[in-house]
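Asker: Here's a sequence, model it:
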Amino acid sequence: MSTSRRGRRSILLSVLAIPTVALLLGSTAQATAIPNNPDQSANKINSINNDIMVHNHALGSQIRRVEGDASTPGTDAAAQQPQPATAIPNQVLATTAGIDVASYQGNVDWASWWGQGKRFVWTKATESTNYTNPYFAQQYNGSYNQGFIRGAYHFATPNTSSGAAQATYFVAHGGGWSGDGKTLPGALDMEYNPYGDTCYGLSQASMGAWIRDFHDTYHAKTGRWPVIYTSTSWWSQCVGTSQTFGDTVPLWVARYASSVGALPNGWGYYTVWQYTSSPIDQDTFNGGLDRVQALANG
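Answerer: Next up, the predicted model:
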């Protein structure tokens, strides 16, 4: 082949190669651009966690938002009526009055609530894995110093991290338990999603598994099973029959009416009933003070 023909062939091959190289370069440029797109799931979680820092959620706040509050002055009297409990068959128990608090109450006048006959309290400790109640020390320790049997609760956000991660965060920030006879096991607050889908985008099976993850982790870290706070309506929608916890977990049920009504699947009786939010969240323990002490003692 002559030198001139070899030169023309080289030029032709070079020209033909240009579109191929351009195509490859274009594909490479497009491929490298994809990882630079923000992770929408991570962004959503960050957005939720940022909002929690400003608008954290108190126990029952989303239940009242969705289900309403039909409690009346007569509800208080009804809540103090003895209720049957299968823990002590064929026996009717007394009741014990209590309250629950969060950052919205600020520094609580514990002497005042003690004077009104309240004897136990749960205070909010944490939400998700980035919020702690700034008033927790005053509320948790102040109630103890007044003589209350006290505990802490965690507002769950199952769409931001695992049950194990949130149980670990809760225990590390005030949600643990001690056998001093004055500390109740920590409570897991399961209620409507403040940010959208009622069940946090989870199926009943996935929600049940998330709660089980929290339940098992809390027990592994404290030696106690958590109390579960919820409403029958939310539980029916979001957990259903996918998991049952009645064998290990005391039920704290929310219903703002003159009677507690039907209970969530898996429980034959309730341990605590949150019956009104006025003038503060008020609760009744299904048993006398000795039963509250028994729960604290484990």
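Asker: C-alpha only now, for contacts and for neighbours.
Answerer: Noted.
Asker: What helices and strands are in contact with the helix ranked longest in the chain?
Answerer: When the chain is scanned for its longest helix (criterion: DSSP state H), the result is helix 3-33. Helices and strands touching helix 3-33, by 3 or more Cα pairs under 8 Å, 6 or more residues apart in numbering; DSSP states H and E: there are none.
Asker: buried residues in the next helix or strand after it?
Answerer: Next along the chain after helix 3-33, taking DSSP states H and E as the criterion, comes helix 40-54. Buried residues in helix 40-54, defined by neighbour count with 16 or more other Cα atoms under 10 Å: 48-49, 52.
Asker: so how far is helix 40-54 off the chain centroid?
Answerer: Centroid separation for helix 40-54 versus its chain: 16 Å, with Cα atoms, centre = their mean, to the nearest Å.
Asker: same question, stretch 134-144
Answerer: 20 Å.
Asker: Quick one: list the elements packing against the one helix or strand Trp113 maps to.
Answerer: Using DSSP H and E, Trp113 maps to helix 110-115. Under the contact definition 3+ Cα pairs under 8 Å, 6+ apart, helix 110-115 sits against helix 136-146.
Asker: For the helix it packs on, name the packing helices and strands.
Answerer: Judged by 3+ Cα pairs under 8 Å, 6+ apart, helix 136-146 is in contact with helix 110-115, strand 120-127, strand 149-155.
Asker: what helices or strands is the helix or strand following the longest one leaning on?
Answerer: The reference is to strand 120-127. Downstream of strand 120-127, the next assigned helix or strand under DSSP H and E is strand 131-132. Judged by 3+ Cα pairs under 8 Å, 6+ apart, strand 131-132 has no packing partners among the helices and strands.
Asker: Next, the second sequence, to be compared with the first:
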Amino acid sequence: MRRTVTGAAVLAVLAAVVAAPPARADYSLADTNYAGTQIARYEGVQGIPRADPPRQTLGHDVSGHQGPVDWKAAAGAGAKFTYVKATEGTGFVNPQFGQQYDGAHAAGLIRGAYHFARPDVSGGAEQAEYFIAHGGAWRPDGTTLPGALDIEYNPYGEVCYGKSPADMTAWIADFTRTYLAKMHRSALIYTSTAWWKRCTGNTGRFGNTDPLWLARYGPEVGELPAGWEKQSIWQFARGGGLPGDQNYYNGPIGRVQALAKGAS
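Answerer: Down below sits the predicted model:
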């Protein structure tokens, strides 16, 4: 016996599809994702840095997996600044953010917040707004660094989040443009040269607008992504007995202070 599909039946099916909730984004690794997690995994460690301490300023970056941080000890060991993970995508806030971010300030460190990018779950503008609303805002108080976008290998799947170089570049531009419009400050971009080449096609469009925070675990900074003539921050080591990862700001403490106060 032949059955006839009525218009009402088709409409009912379409209504059910429209009403179905979207698939939930995967944040199962969010508590252990932090700046450089995947860079270390894909690129490894090539040695210890040969640095010129008088021309560099020591700092750290931390995230929730480290728990409460003893910032007085970090300051006593020479740290002058830090970045703290605030958010990931549009569905995760670091549960340790308050202690880590406010604690760093109380210990006299200049501090900023960073966002772990998830181009696979929502747009760049949406993630910039989420970041700002959950700790990533910049304040002109002289002790707050502009927010940073951590864009690196995808911990959940395909390394470029399934995006073409053109689409990835557009996503980053949406994030940085939105942050600038809301905060009147350019966000830093945290990445590695190898990932940048692979996933953006080595675009040079951000070098004149967004300071570079480069990850490379070796004796020297090495090659920079296209468009940047220098890095502002070099993340040169993982852990090392100090809170979080280790960074050098490319210059004396006065340069860190200038960035916090609004200089580019």
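Asker: The stretch 151-298 of structure 1: strands as residue ranges?
Answerer: Chain-ordered strands for the stretch 151-298 of structure 1, with DSSP state E, counting those that start in this stretch as the definition, fall at 187-189, 227-230, 251-254, 272-276, 282-285.
Asker: can you name the residues of structure 2 that the second one overlays?
Answerer: It stands for strand 227-230 of structure 1. Counting by TM-score structural alignment, strand 227-230 of structure 1 falls onto residues 188-191 of structure 2.
Asker: mean deviation (superposed) between that stretch and structure 1, please.
Answerer: Average distance, stretch 188-191 of structure 2 versus aligned residues of structure 1 after superposition (mean Cα distance after the TM-score superposition for structure 1): 0.3 Å.
Asker: List the single closest residue to Trp267 of structure 1 in space, sequence neighbours excluded.
Answerer: Counting by Cα to Cα, 6 or more residues apart in numbering, Trp267 of structure 1 lies nearest to Gly246, which is 4.8 Å off, once chain neighbours are set aside.
Asker: Now which residue in structure 2 aligns to that neighbour?
Answerer: Structural alignment places Gly246 of structure 1 opposite Gly207 in structure 2 (criterion: TM-score structural alignment).
Asker: Quick one: closest of the strands of the stretch 151-298 of structure 1 to Lys44 of structure 1.
Answerer: strand 187-189 (21.6 Å; Cα to Cα).
Asker: which strands and helices sit next to that closest one?
Answerer: Here strand 187-189 of structure 1 touches strand 149-155, strand 227-230, going by 3+ Cα pairs under 8 Å, 6+ apart.
Asker: Counting by contacts, list what the first one packs against.
Answerer: I take that to be strand 149-155 of structure 1. With contacts defined as 3+ Cα pairs under 8 Å, 6+ apart, strand 149-155 of structure 1 has these neighbours: strand 120-127, helix 136-146, strand 187-189, helix 289-297.
Asker: What are the buried residues along that strand?
Answerer: By neighbour count on 16+ other Cα under 10 Å, the buried set for strand 149-155 of structure 1 is 149-155.
Asker: again, but for stretch 194-211 of structure 2
Answerer: Buried positions in stretch 194-211 of structure 2, judged by neighbour count with 16+ other Cα under 10 Å: 194-196, 199-203, 206-207, 209-211.
Asker: Could you do stretch 148-165 of structure 2 as well?
Answerer: In stretch 148-165 of structure 2, counting by 16+ other Cα under 10 Å, buried: 148-154, 159-161, 163, 165.
Asker: Check stretch 33-49 of structure 2 too.
Answerer: Those buried within stretch 33-49 of structure 2 under the rule 16+ other Cα under 10 Å are 33-36, 38-40, 45.
Asker: Which among the helices and strands packed on strand 187-189 of structure 1 is found nearest to Ala125 of structure 1?
Answerer: strand 149-155 (5.7 Å).
Asker: can you redo the buried residues of stretch 194-211 of structure 2 as CSV with distance to Gln127 of structure 2?
Answerer: Converted to CSV, the buried residues of stretch 194-211 of structure 2 look like this (distance: Cα to Cα, whole Å):
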residue, distance to Gln127 of structure 2
Ala194, 24
Trp195, 20
Trp196, 20
Cys199, 19
Thr200, 19
Gly201, 22
Asn202, 23
Thr203, 21
Phe206, 18
Gly207, 21
Thr209, 19
Asp210, 17
Pro211, 19
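Asker: Which of those residues fall in helices?
Answerer: Of the buried residues of stretch 194-211 of structure 2, the ones assigned to helices by DSSP H are 194-196, 199-200.
Asker: I'd assumed Gly251 was in contact with Arg55 of structure 2.
Answerer: Yes - using Cα atoms under 8 Å, Arg55 of structure 2 is in contact with Gly251, at 5.0 Å.
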